[in-house]
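Engineer: need coordinates for the below:
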Amino acid sequence: MQTSRPQQFVAVFDFGAQYGQLIARRVRDLHVYSEIVPCDISAEEISRMAPSAIILSGGPASVYADDAPDMDKRIFSLGIPVLGFCYGQQIMSVKLGGEVGHTEKGEYGPATITRQGTSRILDGTPDTQTVWMSHRDAVARVPEGFTVTSTTDVCPVASMEDASRNLYATQFHPEVRHTAYGKSILENFLFGVCGLEPNWTMDNIIDEKVEAIRQQVGDSKVILALSGGVDSSVVAALVHRAIGDQLTCVFVNHGMLRKGEPEMVEEVFRKQFNVPLVHVHAEERYAKLLAGVTDPEQKRRRIGTQFWKEFFSVAQKLDGVKYLAQGTIYPDIIESGARKTGGKASTIKSHHNLIPFPEGVHFDLIEPLDHFFKDEVRELGVSLGLPAKMVYRQPFPGPGLAIRIIGEVTPEKLAILKNADAIVREELDAYNERLFQETGERNSEHSCWQYFAVLPDIKSVGVMGDERTYQRPVIVRAVESSDAMTADWAKLPYDVIGQISSRIVDEVDGVNRVVYDVTPKPPATIEWE
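Structural biologist: As a prediction, the model looks like this:
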């Protein structure tokens, strides 16, 4: 599906920065639509896209390296305001006749800049302020027409600008929260320099997406794989609002869903929203398929392949289906190493949303969420009228509990994990609800964003009563995050952790130990497999 862009939007050039998607996100936080584009996009193509502004991301390379990301110099002559960060400042300098040098001392983390003279993007910020740096190279000589607007003890050009050409740049990262006045800098650029309006709201987004879906689909039919998770649920509600009963949702039950999950999907979509729903009971087929399989990627491949077999067997029985709607979001694309954003992300794991069509089968794709982060999807779901229990439901992987069971998936292990996981979710649902009542925020900095149980393929010694036991441990994983790109382990109160541990050991047969995972992402991923 072609992206339906608002009339005003910001193009973010991706030079391979770890913060590239974060830049796009920060712009959208200010209610201006933004979109990631490849850094080597041509001046002609960017002219056709007609962005209101351009932001050049940072990047890990040296601007003088043979394989350094490059950009079309002519873009600086298009009259479009440009703001560069880190590598973006360096490549702007080199392309326009300045010089970049390798400093004797790098700057990593907090640094203090001192303003020099007037600056449109630093307007209204203090003369000295804390910013976030991450560099060894730095601009040594600014291009003709530019003035230096701030420095640090290490960096002679912490920021520079040529106001006459609307070209601005910083060596630091305004998009990172650690830059104290980063939001003000972005606001100065977007609203002061570019004259944009903060009018990209959820109501406008829904109207735009609904109209785009109607234009693309026409009188054709659409099929959607509905898991009951946030992404597929929001797509189902959005597409159903656009085309009504032209949409059919297929719920493939592979038997590895969380306790009570199939019943909730039926309740919300069949009874509340009256969406045409086909419930495929494939539990026994999946159990046979996974017998003896221990490798996590093999599990994913088998589950994904069988999913498409189940899904397309239903699709082929429906007449006139031309489109497949998917709940693909930004983190899916990035972690799967796809190049939709023009980036060069490494493949971390396969993803069920991005598995190719089986041979001989084709549907045109509708992916209305592929430029949204998770919390934006949740906000969209609220505006669409989905129930809170579904919108604020934590993410759940397509392969389900199969990748939260380390080793072979067996009926015994599934029963243990379903019951343990239900306790984790029940206790932390209640914990989050208490925080909501106290703070009035669903996503307060202390709440858990995702939480679940993992069953490792080991047993440990324990004592219950007067008897020695040799049973399974359960790992509890709870993290704080907003978009799944990064996450930190949740600093749960000891009494909450203790209650979870006690309940699991007391109520779940076959478990004698509970441990808590305290690893952030990175270096770990949120999931274990």
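
Engineer: please count neighbours and contacts with C-alpha atoms only from this point.
Structural biologist: OK.

Engineer: check which element follows the longest strand along the chain along the chain.
Structural biologist: If you go by DSSP state E, the chain has its longest strand at strand 99-115. Moving toward the C-terminus from strand 99-115, the first helix or strand encountered (DSSP states H and E) is strand 128-141.

Engineer: that next one: which residues count as buried?
Structural biologist: By 16 or more other CA atoms under 10 Å, the buried positions in strand 128-141 come out as 130-141.

Engineer: from these, which two are the most distant?
Structural biologist: Thr130 and Arg141 (23.3 Å; CA to CA).

Engineer: okay, now Leu384: neighbour count?
Structural biologist: A count of neighbours around Leu384, defined by other CA atoms under 10 Å, yields 16.

Engineer: for Gly400, see how far away it is.
Structural biologist: When distance is defined by CA to CA, to the nearest Å, Leu384 is 26 Å away from Gly400.

Engineer: from Gln90, how far off is Ala61?
Structural biologist: Look at Ala61 and Gln90: by CA to CA, they are 11 Å apart.

Engineer: so these two - more neighbours on which side?
Structural biologist: For Ala61 versus Gln90, neighbours defined as other CA under 10 Å are more numerous around Gln90 (28 against 17).

Engineer: this one next, for a side-by-side:
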Amino acid sequence: MNSELVLVLDFGGQYNQLIARRVRECNVYAEVIPYTTSLEDIKAKNPKGIIFTGGPNSVYKEDSPSYDKSIFEIGVPILGICYGSQLMAYKLGGEVATAPVSEYGKTDVEVDTSSLLFEGVSATTTTWMSHTDYIAKAPQGFKITGHTGNCPVAAMENAEKKLYAVQFHPEVMHSVEGQKMLHNFLFNVCKCTGDWKMDSFVETTIAQIREKVGDGKVLCALSGGVDSSVAAVMLAKAVGKQLTCVFVDHGLLRKNEGDEVEAVFGPDGPYDLNFIRVNAQERFYSKLAGVTEPEAKRKIIGEEFIRVFEEEAKKIGAVDYLVQGTIYPDVIESGLGKSATIKSHHNVGGLPDYVDFKEIIEPLRMLFKDEVRKAGLELGIPEYLVYRQPFPGPGLGIRIIGEVTADKVRIVQDADYIYREEIAKAGVEGLGQYFAALTNMRSVGVMGDERTYDYAVALRAVCTADFMTADCAQIPWDVLSTVANRIVNEVKGVNRVLYDCTSKPPATIEFE
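Structural biologist: Okay, here's the model as predicted:
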């Protein structure tokens, strides 16, 4: 599929996915592979370059991730990052030792700008360090191209053998000119042309699906989320009416969301496919009656989703393929290279094993979230769907503390709708996720001359790049005040509005 490939050899670093994303941002296709991949397999992939990731270990411990030093002889350019740089030094006869001073955080590095890696980079550049070991002595044939006050070899290279190493993390945002360095490695050292573009990915994938499916029948569980929507549209463009999308509305979606999904995928939408919407709200509410424990709620919602999907699938009969909106981070997290580990679909409690199908199609399995969004726009999916906020599979079921009832769903839907409307009106930007949740707390209030005893709604908004950590968003007070006034006045059953200003950690982004 791709003429150019850069391999990211994973030694257990926390930024392995990020390195691949940064490479792809330069329009060069990158794949993350485990360090246990054999040299034969690596050579067979014919990569233009290899990047060694960081990792938490020490190179001289016996059980640390390692690689045979013959990899340095195959003539493919290699860039070692952090642990990867130490491994290169150690394997090629340099010295790695415990650093007298551990460096962590933003650090100024002085670099040799005549190096191909540092072309156009400032002579003193700010980078992100995170290490307790360091390269005490570079291997023979290597030139030191970067240092800090505490780190004699912050960068080194053997230009003749196209081996480069940096002790810092160029892939993270805190390394100010890190992306320029990665770009230099890809284009100056690996001589990539940068021919990997989303439009060609979309075209190629549609053609491949068409060829694979032939005249077969395809079934897709559509949640209305970004991943399943993009996967469904790709299939629709490839095989049209051979695709049936089943959309289970469990009554726990945001306000009007079920109708929005139907408007795009239903009979009046732009796509040629079979669309089945199952309005199963009452079934879900009755199953959830009296249940207050968060995990129990998740399980019930997941299982009931499968039951409903199963009933619809039986009506359709045997299909050849089942579509899943699995994306690359899921593939990496569920075990690199073990494609058999199929994650439970984010809206399905587990894989529907009763559905009679031959094979799974996962058209997005090599894409990161931001790339899925680009593919969505490329396919002509409306922006409001493509940039919709992440939404948990159990939906509002985990944004209602305690028992879920139809009335509580109405409260949280209406409050959330007002909140999102006012955020959009005020043009607040940079929010990773924001929503209203319904607490289980009731308190006394005054409405007119009457005392009330009603619920408190909590508003949440966070800023985050990766959803692993998140900071509470500082929304302007006048916006919050307008939202609070509107919710109390317009949503029956609420007399108090709270703003959650906890970061993650210690809190999670969702409430349950």
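
Engineer: corresponding residue for Val131 of structure 1 in structure 2?
Structural biologist: Using TM-score structural alignment, the equivalent of Val131 of structure 1 in structure 2 is Thr127.

Engineer: thinking again about what came up before, so which bit of structure 2 is the longest strand of structure 1 matched to?
Structural biologist: Against structure 2, strand 99-115 of structure 1 falls on residues 95-111 (TM-score structural alignment).

Engineer: show me the helices in the stretch 151-300 of structure 2, by range?
Structural biologist: In the stretch 151-300 of structure 2, the helices defined using DSSP state H, counting those that start in this stretch lie at 178-184, 198-213, 226-239, 257-265, 281-288, 294-316.

Engineer: for Lys374 of structure 1, which non-adjacent residue is closest in space?
Structural biologist: Asp483 (5.1 Å; CA to CA, 6 or more residues apart in numbering).

Engineer: who's in contact with the one you found?
Structural biologist: Shown in contact with Asp483 of structure 1 (CA atoms under 8 Å, 6 or more residues apart in numbering): 331, 373-375.

Engineer: and Asn432 of structure 1, what element?
Structural biologist: Asn432 of structure 1 is part of helix 411-439 when elements are defined by DSSP H and E.

Engineer: same thing with Ile144 of structure 2?
Structural biologist: Taking DSSP H and E as the definition, Ile144 of structure 2 sits inside strand 143-147.

Engineer: for that strand, the distance to its chain's centre please.
Structural biologist: On the basis of CA atoms, centre = their mean, to the nearest Å, strand 143-147 of structure 2 sits 35 Å off its chain's mean C-alpha point.

Engineer: repeat for stretch 15-27 of structure 2
Structural biologist: 12 Å.

Engineer: contacting residues around that stretch?
Structural biologist: Contacts of stretch 15-27 of structure 2 (CA under 8 Å, 6+ apart): 6, 8, 10, 29-32, 53-54, 171-172, 179, 182-183, 186, 194-197, 329, 368.

Engineer: so what's the most centrally placed residue in structure 1 up against?
Structural biologist: When CA atoms, centre = their mean is applied to structure 1, the residue found nearest the centroid is Pro331 (3.4 Å). When contacts are counted by CA under 8 Å, 6+ apart, Pro331 of structure 1 touches 373, 483-485.

Engineer: quick one: the strands in the stretch 251-400 of structure 1?
Structural biologist: 277-281, 321-325, 364-366 (DSSP state E, counting those that start in this stretch).

Engineer: pick the most buried one from the ones you listed.
Structural biologist: strand 321-325 (a mean of 19; mean count of other CA atoms under 10 Å).

Engineer: superposed on structure 2, where does that strand end up, distance-wise?
Structural biologist: Per the superposition on structure 2, strand 321-325 of structure 1 and its aligned residues are separated by 1.2 Å on average (mean CA distance after the TM-score superposition for structure 1).

Engineer: cool, and stretch 104-114 of structure 1?
Structural biologist: Compared with structure 2 after fitting, stretch 104-114 of structure 1 has a mean deviation of 1.0 Å; criterion: mean CA distance after the TM-score superposition for structure 1.

Engineer: what comes up buried for that stretch?
Structural biologist: 107, 110-114.

Engineer: do stretch 489-502 of structure 1 as well
Structural biologist: Neighbour-count burial for stretch 489-502 of structure 1 flags 489-490, 492, 497, 500-501 (criterion: 16+ other CA under 10 Å).

Engineer: read off where that stretch ends up in structure 2.
Structural biologist: Stretch 489-502 of structure 1 maps onto residues 472-485 of structure 2, going by TM-score structural alignment.

Engineer: the strand holding Ile144 of structure 2 vs structure 1, average offset?
Structural biologist: With mean CA distance after the TM-score superposition for structure 1, strand 143-147 of structure 2 departs from structure 1 by a mean of 0.9 Å once superposed.
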